[in-house]
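1. Fold the following, please.
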Amino acid sequence: MKTEIKKPSYEVLCEAAELIKKGEVVAIPTETVYGLAADAYNPEACEKIFKAKGRPQDNPLIIHICDLDMLKNSVKEIPPLALTLAEHFWSGSLTMIFPKKDIVPDTTSGGLDTVAVRMPDNEDTLNLIKMCGVPLAAPSANLSGSPSPTTAQHVYADMNGRIPLIIDGGECKNGVESTVICFTDGGTGIKVLRPGVITAEMLSRFAKTETDKNVFAKPDENEKVISPGVKYKHYSPRADITIIETDSDEKLAEFLNSKNDGGTYGVIFGGEKGIEVPTISYGSTAQEQAHNLFAVLRKTDELGAKRAYVRCPEKTGVGTAVYNRLLRAAAFKTIIL
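-> Next comes the predicted model:
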């Protein structure tokens, strides 16, 4: 299969919509990461997503909508709190989990009786969804387990020959996937299942908000999880990743220099002194780190790194999302200095 990259235009969106209506898969830009999109109501089309990614079948897909009518068509119940959150955060990087209607096939939901829904903050993708007339199931457009793509070139590196079209909407604004929540206490409370740039602190202004244990821990092997991006090893380059927790630039430099064997890289905030191994900065703020993380992890592979030690971000606010992704990229390997 030939894979083409095209800048968004009315004609390209029409082409993409026709491909999706025929049951094909198209890579789309969003504000979070690039998505691999198919008709969410078409189980055969969604099977192609799993095949292209090499994704486990029990890892549910998020469906992307362009208006609240699509939400009402797809889910059985919408708590008033969900409508309040939609008013404040949609279009945007918040995914909410609802009991699904039968129109959403088990292929899309990963065999669950719930479905994850969001409205992306990308005008071209919203127009494409409207042109398709159905929600689009769209996990990240990468091979399963590898770092999520934040540019069309990242998508092409993983999906060349697997899908017909990549819509090149430029670099993604946020750089990490959406926040995923479910509702607790009869629809009046919030539980964060996967952190993102919409933080628990932001959500707590609207309702009692808790963070699920699996945000910072590995789920039990047989545990059924209702959020994507939780159960399996994710976001990982070929280089072996380890998180380094330290408040000391000196201890970080001493540790990294002890690993200076030619195949080691340090992924640092930037500005740390005395480090002799090659380094890549992923930013000094949580927002910068979220934006740059996946591109930097991919960069370690481009540079031929055998291992990379990543300085741990702050574990608050958006830093929670960065830390969550790093834990899974590192298979939870952490060294505290």
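2. Only C-alpha atoms from now on, for both contacts and neighbour counts.
-> OK.
3. Show me where the stretch 201-337 of the chain has its helices.
-> Secondary structure of the stretch 201-337 of the chain by DSSP state H, counting those that start in this stretch: the helices cover 249-258, 286-302, 319-329.
4. Packing partners of the strand or helix carrying residue 156?
-> Element membership for residue 156 (DSSP states H and E) is helix 152-159. For helix 152-159, the elements it packs on are strand 165-167, judged by 3 or more C-alpha pairs under 8 Å, 6 or more residues apart in numbering; DSSP states H and E.
5. which stretch of helix or strand covers residue 102?
-> Per DSSP H and E, there is no helix or strand for residue 102.
6. how many other residues sit next to it?
-> Burial of residue 102 is recorded as 13 neighbouring residues (other C-alpha atoms under 10 Å).
7. give the contact list for it.
-> Going by C-alpha atoms under 8 Å, 6 or more residues apart in numbering, residue 102 touches no other residue.
8. Report the buried residues of the helix holding residue 156.
-> 152, 153, 154, 155, 156, 158, 159 (16 or more other C-alpha atoms under 10 Å).
9. sorry, back to before: most tightly packed of the helices of the stretch 201-337 of the chain?
-> Most buried of those by mean neighbour count (mean count of other C-alpha atoms under 10 Å) is helix 319-329; its value is a mean of 25.
10. one more to put side by side:
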Amino acid sequence: MRPISTDLDQALALLQAGELVGIPTETVYGLAADASRPDAVAKIFAMKGRPADHPVIVHIAGRQQLADWAQDIPDAAWKLADAFWPGSLTLILRRKPHVPDAVTGGQDTVGLRAPAHPLTHALLERFGGGLAAPSANQFGHVSPTTAGHVYNEFGDALGLILDGGPCTVGVESTIVGLTDAHPTLLRPGGIPAEAIEAVLGVKLIHHEKPTTAKLRVSGLLDSHYAPRTPLLVGPLAALEAEAYQRFEAGQRVALLHHSQMLQAVCGAECHAMPLNAESYARALYATLREHDGDRFDVLLLEQPPQTAAWLAVNDRVKRAASGWLA
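-> This next block holds a predicted model:
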């Protein structure tokens, strides 16, 4: 019997005992443990195969818990928490001394977020503390957006997966650094940068590389969110030519496109992606998972539009890709 349930009592008991629980958020499903217990957090790293120096985000019920985990909290943090919490925004702040190195990757900062999913919000309110919860998948693999995805990733090794239905955002949270004088966009995500800038009244610095930001934060490695089947990205015309060549070589090809196709591509299974950025983000990971595995030898994905609305989608596609076609 699959360990998928909506039993908050069972989830609470497991977390209080130092065990792991799969939890839904509006962004992606998380693999949660008591953030105050290094032994519990270590189980996340072991199950995911995650590098020990890679920090995890602490999920809390709301702004009232900010000061439990962070110190020297700037006014900007309170403004953003008031505007976007609960929601898909993570704030990087100076950590309190008691915050375990297991959570922060040994840095003097901590990432904090109050998720909006009602099931996990209720769990956090009952739990009272913080839950370390990176995405519930093997490190570097495509993030899960349903409870079934989590089960497919870990099977019965995970004692409980809370089923909150499909994620409504579908890509990870926006991460904003607030440890320097100027707010920094460290990872685009569910909250648009323009909305954050409107609240703060300043433009965000955008660091696409973690090395330039001088911070390690979740989801910024060059290779991340990747299907196990090779994923090539490029303009539709290049993908059509690639699909034909690979079909001639006897390969099984999936072509994921958003532009209108005048005719089917010989030998390729074609899948139309949504036309707007929000719907595309919601569908991206599920689509990659659907076409991953033994069905195809290669996945060909049409490069999404290069506009501000598509920033988070393009960030995830860039890190998931095995290569690019001109």
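11. rewinding a little: could you dump the buried residues of helix 152-159 of the first structure into TSV and include distance to residue 179 of the first structure?
-> TSV is the format used below for the buried residues of helix 152-159 of the first structure (distance: C-alpha to C-alpha, whole Å):
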residue	distance to residue 179 of the first structure
152	22
153	24
154	22
155	22
156	25
158	24
159	25
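12. The first structure: matching residues for the biggest strand by length in the second structure?
-> Using DSSP state E to assign secondary structure, the strand with the most residues in the second structure is strand 89-95. Aligned by TM-score structural alignment, strand 89-95 of the second structure falls on residues 94-100 of the first structure.
13. Show me how far that stretch is from its chain's centre.
-> Distance of stretch 94-100 of the first structure from the chain centroid (C-alpha atoms, centre = their mean, to the nearest Å) equals 16 Å.
14. what comes into contact with that stretch?
-> So stretch 94-100 of the first structure is contacted by 62, 74-78, 82, 113-119, 178-183, 196, 198, 226 (C-alpha under 8 Å, 6+ apart).
15. hmm, try it at 7 Å
-> 74-77, 113-118, 178-182, 198 (C-alpha atoms under 7 Å, 6 or more residues apart in numbering).
16. Would you mind checking those for buried ones?
-> Here, 16+ other C-alpha under 10 Å leaves 74-75, 114-118, 178-182, 198 buried among the contacts of stretch 94-100 of the first structure.
17. I'd like to know which of the helices of the stretch 201-337 of the first structure is closest to residue 33 of the first structure.
-> Of all those, it is helix 286-302 that lies closest to residue 33 of the first structure, at 9.4 Å by C-alpha to C-alpha.
18. circling back: among the buried ones among the contacts of stretch 94-100 of the first structure, which are in helices?
-> Those of these mapping onto helices are residue 74, per DSSP state H.
19. Using CSV, lay out the buried ones among the contacts of stretch 94-100 of the first structure together with distance to residue 166 of the first structure.
-> Formatted as CSV, these follow (distance: C-alpha to C-alpha, whole Å):
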residue, distance to residue 166 of the first structure
74, 26
75, 29
114, 29
115, 25
116, 24
117, 22
118, 21
178, 21
179, 24
180, 25
181, 29
182, 31
198, 27
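20. check the fit of the longest strand of the second structure onto the first structure and give the mean distance.
-> The superposed strand 89-95 of the second structure is, by mean C-alpha distance after the TM-score superposition for the first structure, a mean 0.4 Å from where its aligned residues fall in the first structure.
21. how much space is there between the residue in the second structure sticking out farthest from the centre and residue 94 of the second structure?
-> The centre of the second structure is farthest from one residue, residue 248, which by C-alpha atoms, centre = their mean lies 36.4 Å away. Remark: distance between residue 248 of the second structure and residue 94 of the second structure (C-alpha to C-alpha, to the nearest Å) = 56 Å.
22. And for residue 15 of the second structure?
-> From residue 15 of the second structure to residue 94 of the second structure the distance is 25 Å (C-alpha to C-alpha).
23. now swap in residue 293 of the second structure and tell me
-> Distance from residue 293 of the second structure to residue 94 of the second structure, by C-alpha to C-alpha: 41 Å.
24. just the strands in the stretch 101-250 of the first structure please.
-> Assigned by DSSP state E, counting those that start in this stretch, the stretch 101-250 of the first structure shows strands spanning 114-118, 136-137, 165-167, 179-184, 189-194, 209-211, 240-245.
25. can you map out the helices along the stretch 1-150 of the second structure?
-> So, for the stretch 1-150 of the second structure - with DSSP H, counting those that start in this stretch - the helices run 8-16, 38-48, 66-69, 75-84, 101-104, 118-127, 147-154.
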